[in-house]
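Generate coordinates for the sequence data below:
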Amino acid sequence: MQRTPHPTDEELMVQLADGKLDAAAVLFQRYKVNLFNFFLRQGIAREASEDLVQNLFERVIKYRQSYRKGMAFRAWLYQIARNVQADWQRKGGKMIQEDVSQYENRPELPEMGLGQEENLVMMEKAMQQLPPEQLEILLLTRYQKMKYAEVGELIGCSEGAVKLKVFRALQQLRSLYFKLEQL
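Below is the predicted model of the structure:
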């Protein structure tokens, strides 16, 4: 018996645009944790992050006709995520400093000793001190594992410019980390 391969995100989005709303449920299952992390790591409280993920998928369904076949789905999705976040902030949503390491969607790490756990906590604190643009670029490239070309499409710049932005953000993160380490 031959298995049918799982449809790609782009194929599911075409189905959704054609009115097959079940495709939205599959996309939601694939992206809900990553999007929750994206919002949470930018300083949005857990409950608000959950709400923003729901709002985002409502917009995906509402604006499904704007998706064009052949378009990079993740770039389109994260553009909607950025818009949802901007709308939330315009309506008075407040950013917070929260220890995100306590949530279940933390990256999988090998068994860590006490020193490694402390390093992770310091890294999280350093990330929260980054300017929003630098934090976003690191979240997209490192945590969401988006390719530089996808991020470039999302933020409206070249792949080379994204590489430079990532390099600068990592330099800033390194500097903030070492300042925290000296305290």
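
going forward, measure contacts and count neighbours with C-alpha atoms only.
Will do.

Would you map the helices across this structure?
9-17, 22-40, 46-62, 73-90, 114-128, 132-138, 148-155, 159-182 (DSSP state H).

Next, the second sequence, to be compared with the first:
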Amino acid sequence: MLKVKSGDVDRMGLLFERYHRQLFGFLYHMLGRADTSEDLVQNVFYRMLKYRHTFTGEGEFRTWMYHLARNVLADHVKKNRHDRHHTDVADMAEHIGGGSRADESLERDQEAAQLHQALARLSPEHREVLVLSRFQEMKYGEIARVLNTTEGAVKVRVHRAMNELKATFLRIEN
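Next up is the predicted model:
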């Protein structure tokens, strides 16, 4: 990123190749919509280019990138408050596919769908810490830097979010 900042904007392609999947996963788990998540990934990379002067190189690039992603997500949510979160049925059908599946495989798919529903019902703050810690596999210290809080606060948020996720999942299952 420091090379991009100094004017070598061709390096953005390399950053895109390295990080677009991570950003898509984060945004998809926050929104539950593949098409919107793809668009927002593009917006994050546009902002990286636009605000490259703000990257100091003192902290981790990934932390700075997630700050931008959170801002893009917040802007999207503000603009689309009327568009309530929903699970994209087309995306779910894509994962199920054609042909016959064993009962065991179908059960796993149903559990995954229920888990996705439960995750979608969490508060944005709880969903965010779970997505960052479990899906993006970020360490608590890194999450703390992204969220501008302490590592202890992140641990508490993750614990509370997991409890809420378990309770929500059990309500959906029954």
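
care to give me the TM-score?
The TM-score (TM-score structural alignment, normalised by the length of structure 2) is 0.85; 164 aligned residues with a Cα RMSD of 2.0 Å.

picking that back up, reformat the helices of structure 1 as TSV; add mean neighbour count and distance to Ser101 of structure 1.
Shown next, in TSV, are those (neighbours: other Cα atoms under 10 Å; distance: least, Cα to Cα, whole Å):
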stretch	mean neighbour count	distance to Ser101 of structure 1
helix 9-17	20	29
helix 22-40	18	10
helix 46-62	17	12
helix 73-90	17	21
helix 114-128	15	7
helix 132-138	18	16
helix 148-155	19	25
helix 159-182	16	16
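
Glu104 of structure 1 is nearest to which of these?
Closest approach to Glu104 of structure 1 among the helices of structure 1 (Cα to Cα): helix 22-40, 9.7 Å.

now the closest one: which residue numbers in structure 2?
Mapped onto structure 2 using TM-score structural alignment, helix 22-40 of structure 1 covers residues 10-28.

ok now that stretch, how far from the chain's centre?
12 Å (Cα atoms, centre = their mean, to the nearest Å).

Make TSV from the helices of structure 1 and add distance to Glu104 of structure 1 to it.
Converted to TSV, the helices of structure 1 look like this (distance: least, Cα to Cα, whole Å):
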stretch	distance to Glu104 of structure 1
helix 9-17	25
helix 22-40	10
helix 46-62	11
helix 73-90	21
helix 114-128	15
helix 132-138	20
helix 148-155	26
helix 159-182	24
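
what's the closest of the ones you listed to Asp99 of structure 1?
With Cα to Cα, the closest approach to Asp99 of structure 1 among these belongs to helix 114-128: 7.6 Å.

how big is the offset of that closest one relative to structure 2?
Here the mean offset of helix 114-128 of structure 1 against structure 2 after fitting is 1.5 Å, by mean Cα distance after the TM-score superposition for structure 1.

can you tell me what part of structure 2 that helix aligns to?
Counting by TM-score structural alignment, helix 114-128 of structure 1 corresponds to 106-120 in structure 2.

which other residues reach the matching stretch?
Outside stretch 106-120 of structure 2, the residues that touch it by Cα atoms under 8 Å, 6 or more residues apart in numbering are 29-32, 85-87, 92, 96, 127, 165, 168-169, 172-173.

again with stretch 140-148 of structure 1
Applying Cα under 8 Å, 6+ apart, the set of residues contacting stretch 140-148 of structure 1 from outside is 34, 38, 74, 151, 159, 162-163, 166.

Can I get those in TSV including distance to Leu52 of structure 1?
Shown next, in TSV, are those (distance: Cα to Cα, whole Å):
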residue	distance to Leu52 of structure 1
Asn34	12
Phe38	10
Arg74	17
Val151	20
Glu159	28
Val162	26
Lys163	28
Val166	25
